[in-house]
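Colleague: mind folding the following:
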Amino acid sequence: MLDRYHPSNWQIDWIAIGEAALLVAIAVSIAYALYRAVFAIVRRLTALSETHVDEMVVERVRRPVKWSFIAIGVTIVAQTDPHLQGVWEPIARFVRPALLGWIVYTLVKAFTAALEYRLEISDDPVAMRSRRTRIAILSRTATFAIILITVGLMLMGIPGVRDIGTTMLASAGLAALAVGAAAQPALKSLIAGLQMAVTEPLRIGDLVKVDGETGRVEEIKMSFVTVRTWDERVLIVPTSRFLDQSFENWSRKNEALTGAVMLHLDPVADIDPIRTEFERFVTTHTLFDGRNMALLMTAAYPESVELRLSVSAKTIGELFELRCDLREHMLKWLRENQPDALIRHRLELPGGHAKAEEPAAPGA
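Modeller: You can find the predicted model right below:
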């Protein structure tokens, strides 16, 4: 009875293997030729378009479509040969969902690149930041969903995994609670990212102030946001932080802002000449946009007065530079024209103090 398991009794049907290999080679050749013909026609059609977006999308999906043509060709041939079907079908359980997920993934990336390409020719910086933010968040969400579904379909091709999944359906309620509890942070980040894309409390490129730090938003991920400060530090802020707590967005609609320079002067200061010089300097400055300019005395104390010099500029960076120039110029002008207006805290003892010059008493 055991003689049939002896290696001398093993027989390999080389003819069947050769026929199957020949069929596979023919199927692959026909599928590749068909792929080349189809894409030649598609490229000619995209060449007639006035934009490069069509060519960008076609080029990105070319590779997964090529392998999909080959897989379809092998599947069709396998239907005519039982031996080939027995070998190909277990492999196809993994190949089919993988190719499908690859095609959808490349389509998402292609359309994302196409939309970003269109944004580069936009003249509205605020609208560009808004669309870039939505594109980035939604593309990452779609990518995550595609990978998750593709891996799930591939695992379902394993009989053991499929059987385990069928068995666990009996306790689906407890499993759902356990998964929900374990995935709560991930689900919270996912929902926060989607809400960020829809409501847009901030966008890529916005200047924000969070936790006492000011910087530009560089990236918006599903779970965190990166903010680069003026000194090139990078703040990693959880996405939910911008939805649960308040923060400052200095470029929500546009970057035109009004800023102030505060001067604390002696009460003897003559305000009218200071206002005249302030208005003369600001109106001749190249960074002033002409919207807001005002000098107001916002506080008066027995030993000082507070002046607020308000100016405006088109961008946040220009406003910062304008305020620095204004602060430096006004202090220089005050030193040259109203030195008594600058506050000084000094103790002057002309001729010294009489008691300080008396000799100390004996025994003191």
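Colleague: CA only for contacts and neighbour counts going forward, please
Modeller: OK.
Colleague: need the helices for the stretch 251-364 of the chain, in chain order.
Modeller: For the stretch 251-364 of the chain, the helices defined by DSSP state H, counting those that start in this stretch occupy 271-283, 316-337, 354-357.
Colleague: what's stretch 318-328 in contact with?
Modeller: Contacts to stretch 318-328, defined as C-alpha atoms under 8 Å, 6 or more residues apart in numbering, come from residues 257-261, 278, 281-282, 285, 287-288, 311-313.
Colleague: distance of the closest residue to residue 282 other than its chain neighbours from residue 324?
Modeller: Distances taken as C-alpha to C-alpha, 6 or more residues apart in numbering put residue 288 closest to residue 282, at 6.5 Å, once the chain neighbours are dropped. For residue 288, the distance to residue 324 equals 13 Å [C-alpha to C-alpha, to the nearest Å].
Colleague: let's see this one next, to set against the first:
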Amino acid sequence: MIDWTSWTGTGVAIGIALVVALAIVLGLRLVARLLSRRVPWMRDLDHRVRRAWVTFCIVLAIWIAGAVTAPGRQEWWGSASHVMFIAAMVTAGWLLAALVSFGFEGLIAREQVSFSGADLRRRRTQLIVLHRLTLVVIGVIAVGAVLFSFPALRVVGTSLLASAGIVSVIAGLAAQSIFGNLIAGIQIAFTDTIRVGDVVVVEGEWGTIGEINLSYVVVYIWDERRLVVPCSYFTTKPIETWTRKSDAILGTVFLDLDWRVPIDDVRAKFEQIIESLPEWDRRSSSCWVTDSQGGHVTVRLVMSAKNSDDQWVLRCQVREQMVTWLQQEHPEALPRTRVSVES
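Modeller: Next up, the predicted model:
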């Protein structure tokens, strides 16, 4: 007969508790594998929460075993039990965060199938911000539960929450820079100011919105640099966005040419060039003389593309081919400076 009030009984109880916890973990993994034959995402869920679930079960098993055996009758068990409670809260928060992350990632993957273009960017941005905000709330609740387990902090916290000045305290915190950026991050997500994947010009830099966090936004610059901007920037300053309603965009090439340029030939060559380029989406094209001063005329070539990347390639191709054609076929159209010398 085992004496559960002895340290030997404690060791046996901990061993039994760990075996039971291991059995529960393995049983759930087996169930997940069986269900994954019909529900494929069950295998991914098991992989995502496995570490957090195993850790939580181990902490809970040791805590229960210690409470019902010899340590539970010791004077120091109160402090040890408090430590176990903190460990349980932390691992429970970890487990809940893993479940939430898995759920949001599944939603984002489903949105990528159901939507495209601006709608996809808007919904993905909202889900990303909601995901991060939910993780922050889980972290705050877990930390709050740990802090409120200390009697001294519980008294202070209860008094603070019960006081009439709590509203002014929250307002004062929100006025600070970090909380101002947090509020701006939520505002960005739900007012559709910018979205992950939008093409923008910020601080004179052309790039793509790569990350929208709760306090800052990361802009992926075209040359692989990264521009980190506070969220409040996008709610207080004007920015240039190329994909607000659609990815489609117009591109422009300006040519400064001599007055003797044959405009009809230039227009015909321009149409021939864009017809041969796959980047042109056939929505719009035009060739007009838009200015004539300083000893030359300005020819503006406008062409449309389905997105900014194609627009860049299209502009470069048109510019190169037009310059080459003018050099070979109409050198008299190239810009020049005239000087009149009087004898």
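Colleague: re earlier: which one of the helices of the stretch 251-364 of structure 1 lies closest to residue 206 of structure 1?
Modeller: helix 316-337 (10.4 Å; C-alpha to C-alpha).
Colleague: the closest one vs structure 2, average distance?
Modeller: In the superposition against structure 2, helix 316-337 of structure 1 averages 2.2 Å from its aligned positions (mean C-alpha distance after the TM-score superposition for structure 1).
Colleague: what's the angle between that helix and helix 271-283?
Modeller: If you take axes from the mean of the first three to the mean of the last three C-alpha atoms, to 10 degrees, helix 316-337 of structure 1 sits at 140 degrees to helix 271-283.
Colleague: does anything pack onto the longest helix seen in structure 2? Which helices or strands?
Modeller: Ranked by number of residues, the top helix in structure 2 under DSSP state H is helix 77-114. Contacting helix 77-114 of structure 2 under the criterion 3 or more C-alpha pairs under 8 Å, 6 or more residues apart in numbering; DSSP states H and E are the following elements: helix 41-67, helix 117-148.
Colleague: counting neighbours, which bits of that helix end up buried?
Modeller: Within helix 77-114 of structure 2, the residues that count as buried by 16 or more other C-alpha atoms under 10 Å are 80-81, 84-102, 104, 108, 111.
Colleague: could you tell me the angle between it and helix 41-67?
Modeller: 170 degrees.
Colleague: relative to helix 117-148, how tilted is helix 77-114 of structure 2?
Modeller: Using the same axes, to 10 degrees: helix 77-114 of structure 2 against helix 117-148 is 180 degrees.
Colleague: thinking again about what came up before, now render the helices and strands packed on helix 77-114 of structure 2 as CSV, adding mean neighbour count.
Modeller: Putting these into CSV (neighbours: other C-alpha atoms under 10 Å) gives the following:
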stretch, mean neighbour count
helix 41-67, 18
helix 117-148, 18
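Colleague: quick one, which of these is nearest to residue 234 of structure 2?
Modeller: Relative to residue 234 of structure 2, the nearest member of those by C-alpha to C-alpha is helix 117-148, separated by 14.5 Å.
Colleague: next SSE after the closest one?
Modeller: helix 151-162 (DSSP states H and E).
Colleague: and the angle for that next one with helix 117-148?
Modeller: 130 degrees.
Colleague: how big is the offset of helix 151-162 of structure 2 relative to structure 1?
Modeller: Mean deviation for helix 151-162 of structure 2: 3.6 Å (mean C-alpha distance after the TM-score superposition for structure 1).
Colleague: hmm, who's touching the next helix-or-strand element following that helix?
Modeller: Using DSSP H and E, the next helix or strand after helix 151-162 of structure 2 towards the C-terminus is helix 166-175. With contact meaning C-alpha under 8 Å, 6+ apart, helix 166-175 of structure 2 is reached by 160, 179, 180, 183.
Colleague: residues in contact with residue 84 of structure 2?
Modeller: Residue 84 of structure 2 touches 59, 60, 63, counting by C-alpha under 8 Å, 6+ apart.
Colleague: let's go with 7 Å and repeat that
Modeller: 59, 63 (C-alpha atoms under 7 Å, 6 or more residues apart in numbering).
Colleague: how much space between it and residue 130 of structure 2?
Modeller: Distance, residue 84 of structure 2 to residue 130 of structure 2, by C-alpha to C-alpha: 31 Å.
Colleague: over to residue 341 of structure 2?
Modeller: For residue 341 of structure 2 relative to residue 130 of structure 2 (C-alpha to C-alpha), the value is 73 Å.
Colleague: swap in residue 338 of structure 2?
Modeller: The gap separating residue 338 of structure 2 from residue 130 of structure 2 is 64 Å, by C-alpha to C-alpha.
Colleague: also residue 101 of structure 2?
Modeller: 11 Å.
Colleague: and for residue 300 of structure 2?
Modeller: Applying C-alpha to C-alpha, the value for residue 300 of structure 2 to residue 130 of structure 2 is 45 Å.
Colleague: any idea how far the aligned residue in structure 2 for residue 250 of structure 1 is from residue 259 of structure 2?
Modeller: Alignment note (TM-score structural alignment): residue 250 of structure 1 maps to residue 242 of structure 2. Separation of residue 242 of structure 2 from residue 259 of structure 2 (C-alpha to C-alpha): 34 Å.
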